[in-house]
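Colleague: Everything below, folded, please.
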Amino acid sequence: MLPPPHNLNTPRHPVKPQEVRQAPVIHYTFLLIGLSLLVFVLHKLDEILLPLAFSAVFTLLLLPICRWLESHKVPRVLAIILCLLLVLVIFAGIIVAFGSQLTQFQNELPKLQTKLMEVFNQAQAWAHDKFGYDPMSVNEVKDSTMKSLKKSGTSYIGTTLNTTTAVLSNLAQVLIYIFCFLYYRDHLRQFMFRFVAPDKRTTVLHTVDSIQTVVQAYISGLVKVIIIVAVLNGIGLLLLGVKFAIFFAIFASVLAIIPYIGIMIGATIPAIITLVETGSPLQALAVIGVFVFVQFLEGNFITPMITGSQVSINPLAAILALILGGALWGTPGMILSIPLTAILKVVFDAYQPLEPFGFLLGDVSDGEDTKNDKSDDRPSFWQRVWRRMTA
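Modeller: Got it, this is the predicted structure:
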């Protein structure tokens, strides 16, 4: 039987091609492979990416100063040069102040070495009386130390020279990158807009401004926190009569740029020196107590007063970022971990599909405030006190 003739007036519905859907396992497998390749590239290209990352952070910090100079009829090139000179003057002042203290501490090292040997002998005598430990003589300790120094002396000199050369080279790269970023910032913005639809450019511009605000607030707030912590540490150590109190106070406050871990390192060294100098464990514990108390004030009062919720990252995310940054890029990665995590949080909050990850990185109090419809812009009591003091 023949099929009925097709009616030409009947519209034909086009056959839609079936969409090929990948299984979730395949999707997440490709995602993990992509993340692994990203981590591998970041680790292998650290000599290139680290100067770029520091340059980007400092560019965001110097951008308001450069714009202010340009608004006062200063040419862009001259404004950028003035910004770079300001950075060099600040770093030179820090190095000179810190170097003078370091020189005084270095002059006292022979005396500290002698007292350290006395403490070492006392510890060996105690171990011999309690556990029958066969103590080493002073000459044996000196001979073993000199042999190890002779074996590794050449490598230490080579490492020092290589480190100095690398620091100077990276500093030159950072200054060049900062100049280029500030000079070509309009060109870079137009380049970024070419990847974005015209109706979404306002959102992208708002996200970039938010990133700049977060990084600027973090770094400027960190500088203020370092100064205040250095003053408090210095007062506490001077009251305890600790030698080189100013040096250790500055040293511990500078290490505060490494969150959570820096203060531990900064407290351990002066505690050991105090134990060797005085022979009193209670005095060493008092030194640690000063740093712990100042750390408590910094975490609960000083930082909330100065930075507020500009970088609202929960402690778990900060610790994980610190560990990952150290594993990826070493100490520079630990320094960059918190501002880069703050930048990621701003990007995640602005991009709807990644908004849950921004919520995961954020502090718990921020989520509770949002849930209770509380205003995040309302200053706390300590913030109001700080604003009145600095007004």
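
Colleague: Every contact and neighbour count from this point should use C-alpha atoms.
Modeller: Noted.

Colleague: mind listing what's buried in stretch 261-272?
Modeller: Under the neighbour-count criterion of 16 or more other Cα atoms under 10 Å, stretch 261-272 has 262, 263, 264, 266, 267, 268, 270, 271, 272 buried.

Colleague: The helix or strand where residue 326 lies: which residues count as buried?
Modeller: Assigned by DSSP states H and E, residue 326 belongs to helix 315-350. For helix 315-350, the neighbour count (16+ other Cα under 10 Å) marks 317-319, 321-322, 325-326, 328-329, 332-350 as buried.

Colleague: Kindly report the same for stretch 55-73.
Modeller: Quick answer for stretch 55-73 (16+ other Cα under 10 Å): 55, 56, 57, 58, 59, 60, 61, 62, 63, 66, 69, 70.

Colleague: Can you name every helix or strand that the helix or strand hosting residue 26 contacts?
Modeller: Following DSSP H and E, one finds residue 26 within helix 24-44. Secondary-structure packing of helix 24-44 (3 or more Cα pairs under 8 Å, 6 or more residues apart in numbering; DSSP states H and E): helix 315-350.

Colleague: I have a second one here; can you model it like the first so I can compare?
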Amino acid sequence: MITKKSLLLYGTAIVLGTYFLFLGLTKAKGFFAPLLTAIILSLVVLPLSQRMEKKMKRPLAAILNSVLLFAISVGLMALVSYQVRSFAEDWPEIKETMTPKIEQFKSFALKHTPLDQEDIKEAKNSSSKMDSGTSDRIKAFMSGLSSFLANYLLTFVYVFFLLNYRQIFKDFLMRIFPDEKRDTVKTIITKSAKVAPQYLLGKLILMGLLAILYSIGLGISGVDNFILVSVIAAVLTLIPYVGNIIGFTMAVAFGFLTSGDTNVLIGIALTFTITQFVESYVLQPYVVGERVDVHPFFVIVAVILGNMVWGIIGMILAIPIMGIITVVLLNINELKPFGILFSKKEFSE
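Modeller: Take a look at the predicted model:
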């Protein structure tokens, strides 16, 4: 019988263990983030690698898949950098266009809010103080950039080794458990390996449909380079919830700020509002559907925790990792209640 004292002891141990687990993951981001990213990417390209291995040796297939993933990631970054460069080139024109709008906003704020000229001056002074620390921010940015590039390249090295030597890892998992548990372990490995590619397939279809919807709405609204902006906004949905906000901000930057036309801003807002409604209530349930069996509530929790631990990369990895954890829990009898809790399927006695 569990006493109140032992219950308190177990509860305290769980809370402290969870705290130090996430604290350790945060501190070890430089090691675990590239490794977990590589594991998810390896699972994504695993079906393609297995097909390629029927016609070539495994090391060559692993190299080609690693290079393919690298080329896709470089292409996506090139799209974003092209759009940012275009925005930078148009900045003088944008600044000239938006100056009257900013003055109108100041006049409106002074008339209809408690703000006065002193508040505006203080805001200008604080922004100038921030500008004085530009050199420090540049140094921090360069340091972060070098760390990102190192982890970025390391990820694809991991992908190669995971694909090429995956049988070793599978044999290891099979042998560390008793013989009577091997069928369960095999089932868990098989089902877990399907989570990431199924999730990505659903996301790719969803991104294609979103790109079409965004292109129609932004094109009608009069946004420059609306096709490119739509594609980038659709790709950003890989970052749950936050990606939609970034996409909207980018569309405003390349649409409203460039033209200064309020009708463009209204068109952008309507486009994203309608598209997000269609995505949430039509496309997401039927396109992604049952590809990742995680309850929506725990999807939000996982994304928040991922952001707290590893930032954007944690948010991207949160859903497929949560899907794999749910598969594992559902196939272990002792932990099945937790799997049922995380799953969005209804289980009957």
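
Colleague: re earlier: what range in the second structure does the helix holding residue 326 of the first structure sit on?
Modeller: The alignment of helix 315-350 of the first structure onto the second structure (TM-score structural alignment) covers residues 296-331.

Colleague: can you give me the end-to-end distance of that stretch?
Modeller: 21 Å (Cα to Cα, to the nearest Å).

Colleague: aligned partner of residue 239 of the second structure in the first structure?
Modeller: Checking TM-score structural alignment: residue 239 of the second structure goes with residue 258.

Colleague: Around its match, count how many other residues there are.
Modeller: 20 (other Cα atoms under 10 Å).

Colleague: now it: how far from residue 164 of the first structure?
Modeller: From residue 258 of the first structure to residue 164 of the first structure the distance is 22 Å (Cα to Cα).

Colleague: sorry, back to before: for the match of residue 239 of the second structure, what are its contacts?
Modeller: Neighbour list for residue 258 of the first structure: 322, 334, 335 [criterion: Cα atoms under 8 Å, 6 or more residues apart in numbering].

Colleague: Looking at the second structure, which of those residues hold up?
Modeller: When you map the contacts of residue 258 of the first structure onto the second structure and apply both residues aligned by TM-score structural alignment, their matches' Cα atoms under 8 Å, the shared contacts are 334, 335.

Colleague: In the stretch 151-300 of the first structure, mark out all the helices, start to finish.
Modeller: 185-193, 201-240, 245-254, 262-278, 281-297 (DSSP state H, counting those that start in this stretch).

Colleague: what would these look like in JSON lines with distance to residue 134 of the first structure?
Modeller: Formatted as JSON lines, those follow (distance: least, Cα to Cα, whole Å):
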{"stretch": "helix 185-193", "distance to residue 134 of the first structure": "68"}
{"stretch": "helix 201-240", "distance to residue 134 of the first structure": "36"}
{"stretch": "helix 245-254", "distance to residue 134 of the first structure": "36"}
{"stretch": "helix 262-278", "distance to residue 134 of the first structure": "22"}
{"stretch": "helix 281-297", "distance to residue 134 of the first structure": "24"}
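
Colleague: Comparing the ones you listed, which comes out most buried?
Modeller: helix 245-254 (a mean of 23; mean count of other Cα atoms under 10 Å).

Colleague: With the second structure overlaid, how far apart is that helix on average?
Modeller: With mean Cα distance after the TM-score superposition for the first structure, helix 245-254 of the first structure departs from the second structure by a mean of 2.5 Å once superposed.

Colleague: List the contacts of that helix.
Modeller: Residues contacting helix 245-254 of the first structure (Cα under 8 Å, 6+ apart): 98, 101-102, 105, 226-227, 229-231, 233-234, 237-238, 262-263, 265-267, 270.

Colleague: let's see it at 7 Å
Modeller: Identification of contacts with helix 245-254 of the first structure by Cα atoms under 7 Å, 6 or more residues apart in numbering yields 101, 226, 229, 230, 233, 234, 237, 238, 263, 266, 267, 270.

Colleague: Counterpart of the second one over in the second structure?
Modeller: Aligning on TM-score structural alignment places residue 226 of the first structure opposite residue 207 in the second structure.

Colleague: How about the residue positioned nearest the centre of the first structure, nearest residue that isn't a chain neighbour?
Modeller: The centroid of the first structure falls nearest to residue 335 when counting by Cα atoms, centre = their mean (2.6 Å). The shortest distance from residue 335 of the first structure to any non-neighbouring residue, by Cα to Cα, 6 or more residues apart in numbering, is to residue 258 (5.5 Å).

Colleague: returning to what we had before: over in the second structure, find the residue span the helix holding residue 26 of the first structure aligns onto.
Modeller: The counterpart of helix 24-44 of the first structure in the second structure, counting by TM-score structural alignment, spans residues 7-27.

Colleague: Could you pull out the buried residues of that stretch?
Modeller: 22, 26.

Colleague: swap in stretch 117-125 of the second structure?
Modeller: For stretch 117-125 of the second structure, using 16+ other Cα under 10 Å, no residue counts as buried.

Colleague: which outside residues touch that stretch?
Modeller: Contacts for stretch 117-125 of the second structure (Cα under 7 Å, 6+ apart): none.

Colleague: do stretch 117-132 of the first structure as well
Modeller: 133, 134, 135, 276.

Colleague: Let me have those residues in a markdown table, adding distance to residue 170 of the first structure as columns.
Modeller: Shown next, in a markdown table, are the contacts of stretch 117-132 of the first structure (distance: Cα to Cα, whole Å):
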| residue | distance to residue 170 of the first structure |
| --- | --- |
| 133 | 50 |
| 134 | 50 |
| 135 | 47 |
| 276 | 38 |
